[in-house]
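Q: Got a sequence here, can you build the structure:
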Amino acid sequence: MIYDSIIIGGGQAGLASGYYLTKYGLNYLILEANTQATGSWSYYYDSLKLFSPARLSSLPGMRMKNDKRGYPTKKDVISYLNTYTKRFKLPILTNQRVYEVSRNQKGFSIETSDGKSYKAKTIINATGSFHNPYLPQMNGMNTFRGNYLHSSSYQKPDQYIGQRVIVVGSGNSAVQIAMELSEVSNTTLAVRKSVQLVKQKILGIDLHYWVKAIGFDKFPFWRFGKAVPIPSSTVDLAGYKEKLEVGNPNQKKMFERFYSDGVVWSEGNQEPVDTVIFATGYRSDFGYLKTIEKFDVEGRPLQKAGISQNTPGLYYVGLEGQRSFSSATLRGGGSDSKFVIKHIKQNL
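A: Next comes the predicted model:
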């Protein structure tokens, strides 16, 4: 059987794409590598909260439940995605990890790690980059006798009670993890630049409503050949400003290297450390597309608004800055998916 489209990845971007493929009457499958179609959400730390309110964080066709808390937790999002899948009866095959995509006369062939093969006229890559954590390599890392990990492997503070912990980074995840750890351990944020906080609410209204109202959230930078600006500021959740001001957690300029028992700071002094957590983001990894697609020097696909510039019939949804500031988020996945699938419908 040859499908009109196959979606690689059953996270939020893949589910939104499935919604519109169904709406436009196209025959498709969603291939998900894991046991449930919740993307990376199942692997994030337990206390994670969305920085945007529930009312602005929904996929097409089904509004996320808006309770009194306003800001959905990790569990809320996972529950929402599972309910979404069931409500729209999306054709998802789990435990189907794609390892190679190739071209054929009628479109594409997709091979999975368990030996299965699928054929489709078009491919929608909806894996994003959140499955490929970036862990920088630093001098002395191999001699460090403590523990170091990427923030994607961090779950909860219980195992770090009483430890000396360093969290590397100044973004939302780094600050949120450091704030949580500072309650049970001696925690420092190691930063290139000091954390820049932005108020979560202005005049009592969440920042995201203002961003939406002025049109920035979905402004089509790509139409003007411009990259989407990615803010370096961190949303000031409950008490962040006050805690940083009193130094719990404190901030220090990024350390230079590791030594056997800890780190060496920029001033040259050594400090024993138990654990270093790198909240250093993610990098693109599309190795299964390497025989059909071209990538830039940083491994990002050469695409415009989700449409491959080198491979007809290959599309992307869920990339950061794909079409707008809100791309790669729950609130932006719907509009990006709709744009891509309209293009597929017109060209099939």
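Q: From now on I want contacts and neighbour counts done on CA atoms only, so please keep to that.
A: Fine.
Q: For residue 63, which non-adjacent residue is spatially closest?
A: Nearest non-adjacent residue to residue 63, counting by CA to CA, 6 or more residues apart in numbering: residue 55, 7.1 Å away.
Q: Show me where the stretch 101-250 of the chain has its strands.
A: Assigned by DSSP state E, counting those that start in this stretch, the strands in the stretch 101-250 of the chain fall at 107-112, 117-125, 147-150, 164-168, 186-191, 197-199, 201-202, 205-206, 234-236, 250-253.
Q: Another for comparison:
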Amino acid sequence: MVVAAATTPAHRAVEPSITLLPMANVTVLGAGAAGLAVAAQLKANGVESVVLERGPEVATSWRGRYDRLRLHTVRRLSGLPGFPIPHEYGRWVRRDDLVRYLEAYAERFALDVRTGTTVETVKPGGERWSLRLADGSEQTTRTLIVATGYLHTPVVPQWPGLPSWTGTLIHSSAYRNAEPFKGKKVLVVGPGNSGAEIATDLAEGGAASVSLAVRTPPHIVRRTTAGWPAQMNGLLLSGLPEPVFNSMAATMARMEVPDLRRYGMERPTEGLKTRLRTQRYVPLQDVGIVRDVIAGRVRPVAAVESFTETEVRLADGSALSPDVVVAATGYGTGLPTLFDDPALFDDTGVPLVHGGPPARPGLYFIGYHVTLGGMLRELAIESRRVARAVSATR
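A: Reported below is the predicted structural model:
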């Protein structure tokens, strides 16, 4: 098995900060959207903070996403507090424009971001939290706000036989565009938003064939209907009782999305809101996958079960011989390895208390709540809530 490394997208080069950290009263981990938003809200409340970022620049995780990525939420509902996303970025903001926006956000509020600073462990110590850094040094802080996100650590299943496979495997986090895969047979594993969009990108970009392995059929929604975004449906209907919401979502899907069963894509059997509650699942927004499945450019296949040297064996007993497997198999939070306190997290590594009140005295988590109203909108709400909670303790 050959595991391909991620390709770094072109962007403005910035030398990592090597400034030594003073003893901070408030420290934020992560200079993505959540970390920047809460730091700006703290500052608006008169509380200064230091933001630690493992990467060389802000928005490290966004910079690493695939080239064609656009937000699945509308621009006006995706801005962070105090500074809207510029109108010229369009309704569906591109990855690179969002990175520019987050850079501008950090500059606008003069946030103290320390890049190139990796925190390896966090431990309580009296009335402060102790942070062990990758360089071996240790810093302390009275208040710690963790904003590293639930899409932090790529997860690849340990399929039987995988080490013996002679093809190329990459996680979706390492995929940038279709150029390296022209003329190759590619199997994408996982029909979530990333997997489906990567499959479409490969089909459009000249792959010899594209298959999409499906274990659990996705809920598919149209991004917009007569100009009305799917995000607004999520916002307006999310308060409905779960059975009612599930029934309405299934009815809307039958009306809006063609029946793909003849092409190998079954309809989901579990309700959308139920999957959101039990699995933090959000629906697949169609930005081309339905068209490509119908046209035969992307072929749905059964779930991956195992590997041999030359084949990928599927749950229905069939097998494929792809050149490349792209595992769009999700992420972990990475938090259980950061904290030596398993009681903080559920069995998926998500904090049991997050988005507002402290999980422990002086410890807050932000950016771990999945909603149908959009991740960035939720971050904006949580950043105000967490900043108020921290400010009240000063």
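Q: overall similarity of the pair, as a TM-score.
A: Once superposed, the chains reach a TM-score of 0.89 (TM-score structural alignment, normalised by the length of structure 1), with 335 aligned residues with a CA RMSD of 2.3 Å.
Q: For residue 86 of structure 1, which of the strands of the stretch 101-250 of structure 1 is the nearest?
A: Closest to residue 86 of structure 1 of the strands of the stretch 101-250 of structure 1 is strand 117-125 (CA to CA; 20.9 Å).
Q: after superposition, how close is that closest one to structure 2?
A: Superposed on structure 2, strand 117-125 of structure 1 shows a mean distance to its aligned partners of 1.5 Å (mean CA distance after the TM-score superposition for structure 1).
Q: Which stretch of structure 2 lines up against that strand?
A: The aligned range for strand 117-125 of structure 1 in structure 2 is 138-146, by TM-score structural alignment.
Q: what comes up buried for that stretch?
A: Going by neighbour count (16 or more other CA atoms under 10 Å), the buried part of stretch 138-146 of structure 2 is 139, 140, 141, 142, 143, 144, 145, 146.
Q: Which one of the residues you listed is nearest to residue 64 of structure 2?
A: Of these, the one sitting nearest to residue 64 of structure 2 (CA to CA) turns out to be residue 146, at 20.3 Å.
Q: Could you measure from the closest one over to residue 325 of structure 2?
A: Going from residue 146 of structure 2 to residue 325 of structure 2 by CA to CA, to the nearest Å gives 33 Å.
Q: Buried residues in stretch 308-327 of structure 2, which are they?
A: Applying 16+ other CA under 10 Å to stretch 308-327 of structure 2 flags 308, 310-314, 319-327 as buried.
Q: Keep only those of the residues you listed that are in strands.
A: Mapping those onto strands (DSSP state E) picks out 312, 313, 314, 319, 320, 324, 325, 326, 327.
Q: Let's check: the centremost residue of structure 1 is which one?
A: residue 130 (4.2 Å; CA atoms, centre = their mean).
Q: What separation is there between that one and residue 28 of structure 1?
A: Taking CA to CA, one finds residue 130 of structure 1 at 24 Å from residue 28 of structure 1.
Q: list the helices and strands the top helix by length along structure 2 packs on?
A: Ranked by residue count under DSSP state H, the longest helix found in structure 2 is helix 375-391. Applying 3 or more CA pairs under 8 Å, 6 or more residues apart in numbering; DSSP states H and E, we find helix 375-391 of structure 2 packed against helix 33-44.
Q: Mean distance between the helix it packs on and structure 1 after superposition?
A: For helix 33-44 of structure 2, the mean deviation from structure 1 after alignment is 0.5 Å (mean CA distance after the TM-score superposition for structure 1).
Q: picking up where we left off before, closest to residue 160 of structure 2 out of the buried residues of stretch 138-146 of structure 2?
A: When the buried residues of stretch 138-146 of structure 2 are compared for distance to residue 160 of structure 2 (CA to CA), residue 146 wins out at 35.1 Å.
Q: Which part of structure 1 matches stretch 98-112 of structure 2?
A: Per the alignment by TM-score structural alignment, stretch 98-112 of structure 2 matches residues 77-91 in structure 1.
Q: Any chance you could list what contacts the matching stretch?
A: 12, 15, 18-19, 28-30, 36-38, 41-42, 62, 64 (CA atoms under 8 Å, 6 or more residues apart in numbering).
Q: Taking the residues you listed, please make a PyMOL selection of just the buried ones.
A: To isolate the buried ones among these in PyMOL, judged by 16+ other CA under 10 Å, type:
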select buried, resi 12+15+18+19+28+29+30+36+37+38+41+64
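Q: Among the contacts of stretch 77-91 of structure 1, which ones are in helices?
A: Counting by DSSP H, the contacts of stretch 77-91 of structure 1 contribute 12, 15, 18, 19 to helices.
Q: what two of these are the furthest from one another?
A: 12 and 19 (10.7 Å).
Q: Now tabulate the strands of the stretch 101-250 of structure 1 in TSV and tack on distance to residue 90 of structure 1.
A: Converted to TSV, the strands of the stretch 101-250 of structure 1 look like this (distance: least, CA to CA, whole Å):
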stretch	distance to residue 90 of structure 1
strand 107-112	19
strand 117-125	15
strand 147-150	32
strand 164-168	39
strand 186-191	42
strand 197-199	38
strand 201-202	36
strand 205-206	33
strand 234-236	34
strand 250-253	46
